[in-house]
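1. 3D, please:
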Amino acid sequence: MSTQDLASTYPAHLARMQSLAERALERGGFAHLLVPSGTIHYHLFDDRDYPYAVNPQFKAWAPLVRNPGSWLVYTPGERPKILYLQPYDYWHVVPDAPSGYWVEHFDVVVIRTPEEALQHLPAEAGRCAILGEASSAVGDYTPNNPAAVVNYLEYHRAVKTDYEIAMMRRATEHGVRAHRAAERAFRAGASEFGIHLAYCQAARQDANDLPYGNIVGLNEHAAVLHYTERDRVPPREIRSFLIDAGASHDGYACDITRTHAYDTTGEFQQLIEQVDAAELRICDRVRAGTDYADVHLHAHLEMATILHQAGIVDMAPESMVETGVSAKFFPHGIGHYIGLQVHDVGGFLASEEGGRIEPPAGHPYLRLTRRLEPGAVVTIEPGIYFAELLMKELAEGEHAGAVNWDRVDALRPYGGIRIEDEVVCTDGDPVNMTREGFAALD
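-> A predicted model of the protein is given here:
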């Protein structure tokens, strides 16, 4: 995807952002939309700053992710305006002058201090919907985050424009390249920390540039869903490797998980292949009009079938799902929206006005409960884990007798399996951006 492709799709994206903003402002009774980019925060009792994270409501308009103290100003019927903070500073690198395919669509005003924004904001602060964190306030312009505006915008964030999907494809290109490097490091005997460094090098992104902290787990560590310790020394015997790691491109994220067996001919490798095949079948269910909660429940049936066929649990797959046994091995949700944020917003919203669609009973960690629409981008990430705490709960429960504990004990040292792709819902067949990204490297 070239810069020319982004330039050609950006105007339609910006037009949609303006249209959504106009309707959101009307619903909330406001005349202007103001979105600060965010500020730098400091550690308590220290002058050390946290990594800056741009306001997602700001980067939705323009690919600016390193400009704290800037503002987006939009008044219906007028050109959108960017107040671009370019401070006089010899301690830090000053942001370059605004440039690129997006600039011609804005009135760009360079400011030298955050307070200088006051000269260019609408006259009446009370008529502005201001979306951001409280620390972004200047003068009387304090973020108010009106629910009518935020809910409307976040509800419609579920559907991505062609420009946004192109940006996510770029992020995926970085991610799949780095995943290949991580697998090579694993097979060369690197530590978790060494694999992480290899990943960052291949992605050409520092840990602070990545959309979330890399999960890099060898052996039993793969059973910890959000394992981020990263041992500096590799284990004596390397058996398995699970990596959940993404990449960013101008504010958009990718989210990819892969599991590898060191012995590519053994039993754990066969289990990985079974989960991988099931994951592709689940991806095919990402279709317009489908209730995502149904995708989640079907994923449980797929994982339960694997557990039954592998001789791990002697129960009918349907019974495993109904009794919650499958949830002991597959405790997380099947996925979530992704875009400007890894866990993109709006997953529970019942409508443009708000309200919440709860997950199915017994499945509290599902992050998306809406019906899928063309343009939605979701992750599909089934897994089978042998986590100590969950296995203990299962062993103490009423269905312990249905579990082949010798098989579980044999698989505990491998930790677990998860496979995750990003899938675009369309008017027809789903598009698997992750698989396409890996195929482009072959």
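2. Please count neighbours and contacts with C-alpha atoms only from this point.
-> OK.
3. Which parts of the stretch 251-400 of the chain are strands?
-> Along the stretch 251-400 of the chain, counting by DSSP state E, counting those that start in this stretch, strands occupy 252-261, 349-351, 354-356, 377-380, 383-385.
4. quick one: buried residues of the third one?
-> This points to strand 354-356. residue 354 (16 or more other C-alpha atoms under 10 Å).
5. Quick check: which helices or strands does it pack against?
-> Under the contact criterion of 3 or more C-alpha pairs under 8 Å, 6 or more residues apart in numbering; DSSP states H and E, strand 354-356 touches helix 147-156, strand 349-351.
6. Mean neighbour count for the ones you listed - can I get that in a markdown table?
-> Below are the helices and strands packed on strand 354-356 laid out as a markdown table (neighbours: other C-alpha atoms under 10 Å):
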| stretch | mean neighbour count |
| --- | --- |
| helix 147-156 | 20 |
| strand 349-351 | 18 |
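7. Can you say which of the strands of the stretch 251-400 of the chain is packed in most?
-> strand 377-380 (a mean of 28; mean count of other C-alpha atoms under 10 Å).
8. Output the contacting helices and strands for that strand.
-> Contact analysis of strand 377-380 by 3+ C-alpha pairs under 8 Å, 6+ apart lists helix 267-283, strand 421-424 as its packing neighbours.
9. Second chain to compare with the first, below:
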Amino acid sequence: MWTRRPGRLRSLAFGVEELRRRRREREAALRKARREQQLVSKRLLREDAPEEAGGQSAAVLLGEAEVQQFLRLAQRGTDEKEREKALVSLRRGLQHPDTQQTFIRLEGSMRTLVGLLTSNRALLQLEAARCLHELSHSEQSAVAEACLPATSYLLTYLSGHSSDFIELCLYTLGNLIVESEAVRKQLLPQGIVPAFAACIQSPHVAVLEALGYALSQLLQAKEAPEKIIPSILDSSLPQQMLRLMQPGPKLNLGVAMEFAWCLHYIICSQVNNAVLLTHGALPTLALLLLDLAGAVQRMDDVGLELLACPVLRCLSNLLTEVPAEAMGQQMELRDERLVAALFIFLQFFLQKQPALLPEGLWLLNNLTANSPTFCTSLLSLDLIEPLLQLLPLSNVVCMLARVWSCYSCYSCISQRLPDPSCSSQGCRP
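-> Predicted coordinates for the structure are as follows:
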């Protein structure tokens, strides 16, 4: 995955797209665990992908003397090939947690690695960046802090020409951002938001997906609502994110999923969602939901639920920001289409991902909370019976289904006014 050499890719048990799909599934599980248990999720890129290809780790435990030797050879080797080979050996050693601790304890080790990262030798730069990437994936916060001197250079290299190198820098920054407040404090005044805004113009899908990951990590920082999201909303990033989520033949599932989660974190902050509404977030998300519903009908399980989940959440939470009288202009859609698409997903979730049923029902609740028109559509499409079929599934699903059932009562519909005692909109974190 580093250099996308065709020969190396053919030797793997799975192709690149399959590896990406599996990684997205693991990331979805990590995001869920992080929400529930405050876990830190990180990503790791490796050329050999040993966990996928052979099931055995290539990590090697290195002692202090060996780490010093590899650093010395990488810095003063007789030729570039020997120096590169020393960095490769060091990188494999840095896959072991104990070697990581040994490395950061050695005086001058990070200074040497940063020197190689900033050298004028492209291969040495790449291998040094890979070593930093291994360190960024560490579970020890002290390791992330030790990488602080390298972060400014990683940020600078985002304006480079190699898409593979930019992708690697983005994933490394994303891993460090989520771990260390010191890293965030250093990168914000150095222009990480403008750098990300420039990266989102890239034509390379891998770069865009890596950018979405790094941005989502930044948006989940505890200080994001006060110090990060306002500057993001003032940049071109919201418009460009919505552009990349426009349905059509150019839509990429992985890229759209990453930026849908970014959008979700921004919306939940409630800093200034009016900016997103001004940029057309609601119609974009609604059209994307319609497109995904059509894809669900055409194809078997292709991982569409990984994108559907954040899209449903974004729509649900944005609807709480829209006055009832303005909803029609914001959606720019016939309500029957949106409701039908929502029930297609409810049926899909029922068969494939029952845990995601509350996401669809939450959107249904927020759609109908202040809109008798949507309530009427539900009745005209004869969707009460499918909703009632969800009642036995779980307490959460039953509660949400019952909440909506209040809106289908004759008094609400006949008067074409929502009954305040039935339900209210809510923001889902």
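10. List the TM-score for the superposed pair.
-> TM-score for the superposed chains, counting by TM-score structural alignment, normalised by the length of the second structure: 0.25, backed by 195 aligned residues with a C-alpha RMSD of 7.7 Å.
11. hmm, back to that, and of the helices and strands packed on strand 354-356 of the first structure, who's closest to residue 422 of the first structure?
-> Shortest distance between residue 422 of the first structure and these, using C-alpha to C-alpha, is found for helix 147-156: 18.9 Å.
12. List the buried residues in the following helix or strand past the closest one.
-> Elements were assigned by DSSP states H and E; along the chain past helix 147-156 of the first structure, the next helix or strand is helix 162-187. Judged by neighbour count (16+ other C-alpha under 10 Å), helix 162-187 of the first structure contains these buried residues: 162-183, 185-187.
13. got JSON lines for the strands of the stretch 251-400 of the first structure, with distance to residue 294 of the first structure too?
-> Putting the strands of the stretch 251-400 of the first structure into JSON lines (distance: least, C-alpha to C-alpha, whole Å) gives the following:
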{"stretch": "strand 252-261", "distance to residue 294 of the first structure": "22"}
{"stretch": "strand 349-351", "distance to residue 294 of the first structure": "16"}
{"stretch": "strand 354-356", "distance to residue 294 of the first structure": "17"}
{"stretch": "strand 377-380", "distance to residue 294 of the first structure": "13"}
{"stretch": "strand 383-385", "distance to residue 294 of the first structure": "17"}
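14. Of these, give the one that comes closest to residue 72 of the first structure.
-> Of those, nearest to residue 72 of the first structure by C-alpha to C-alpha is strand 252-261, at 18.1 Å.
15. packing partners for that closest one?
-> helix 162-187, strand 240-249, helix 267-283, strand 416-418, strand 421-424.
16. Repeat the analysis, applying 7 Å as the threshold.
-> helix 162-187, strand 240-249, helix 267-283, strand 416-418 (3 or more C-alpha pairs under 7 Å, 6 or more residues apart in numbering; DSSP states H and E).
17. Make JSON lines from those and add distance to residue 12 of the first structure to it.
-> Shown next, in JSON lines, are those (distance: least, C-alpha to C-alpha, whole Å):
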{"stretch": "helix 162-187", "distance to residue 12 of the first structure": "8"}
{"stretch": "strand 240-249", "distance to residue 12 of the first structure": "19"}
{"stretch": "helix 267-283", "distance to residue 12 of the first structure": "28"}
{"stretch": "strand 416-418", "distance to residue 12 of the first structure": "36"}
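18. which one of the ones you listed lies closest to residue 203 of the first structure?
-> Nearest of these (C-alpha to C-alpha): helix 162-187, 4.9 Å.
19. so that closest one versus strand 240-249, what angle?
-> Interaxial angle of helix 162-187 of the first structure relative to strand 240-249 (axes from the mean of the first three to the mean of the last three C-alpha atoms, to 10 degrees): 150 degrees.
20. The next helix or strand after helix 162-187 of the first structure: which residues count as buried?
-> Proceeding N to C from helix 162-187 of the first structure, the next assigned helix or strand is helix 192-203, under DSSP H and E. Across helix 192-203 of the first structure, burial judged by 16+ other C-alpha under 10 Å covers 192, 193, 194, 195, 196, 197, 198, 199, 200, 202, 203.
21. hang on, residue 108 of the first structure in a strand?
-> Yes. Checked against DSSP: H, G, I helix; E, B strand; the rest coil, residue 108 of the first structure lies within a strand.
22. Run a quick neighbour tally on it.
-> Here the count is done by other C-alpha atoms under 10 Å, and residue 108 of the first structure has 15 residues near it.
23. ok, now residue 441 of the first structure?
-> 10.
24. any idea how far residue 317 of the first structure is from the nearest residue to it once chain neighbours are set aside?
-> In space, and not counting its chain neighbours, residue 441 of the first structure is closest to residue 177: 7.6 Å by C-alpha to C-alpha, 6 or more residues apart in numbering. According to C-alpha to C-alpha, to the nearest Å, residue 177 of the first structure and residue 317 of the first structure sit 36 Å apart.
25. Also residue 170 of the first structure?
-> 39 Å.
26. try residue 128 of the first structure
-> 54 Å.
27. Those two: which has the busier surroundings?
-> The neighbour comparison of residue 128 of the first structure against residue 317 (other C-alpha under 10 Å) goes to residue 128, with 28 against 21.
28. Residue 28 is in contact with that one, correct?
-> No. Between residue 128 of the first structure and residue 28 there is no contact under C-alpha atoms under 7 Å: 9.9 Å.
29. Between the two, which contacts overlap?
-> None of the residues lies in contact with both residue 128 of the first structure and residue 28 under the rule C-alpha atoms under 7 Å, 6 or more residues apart in numbering.
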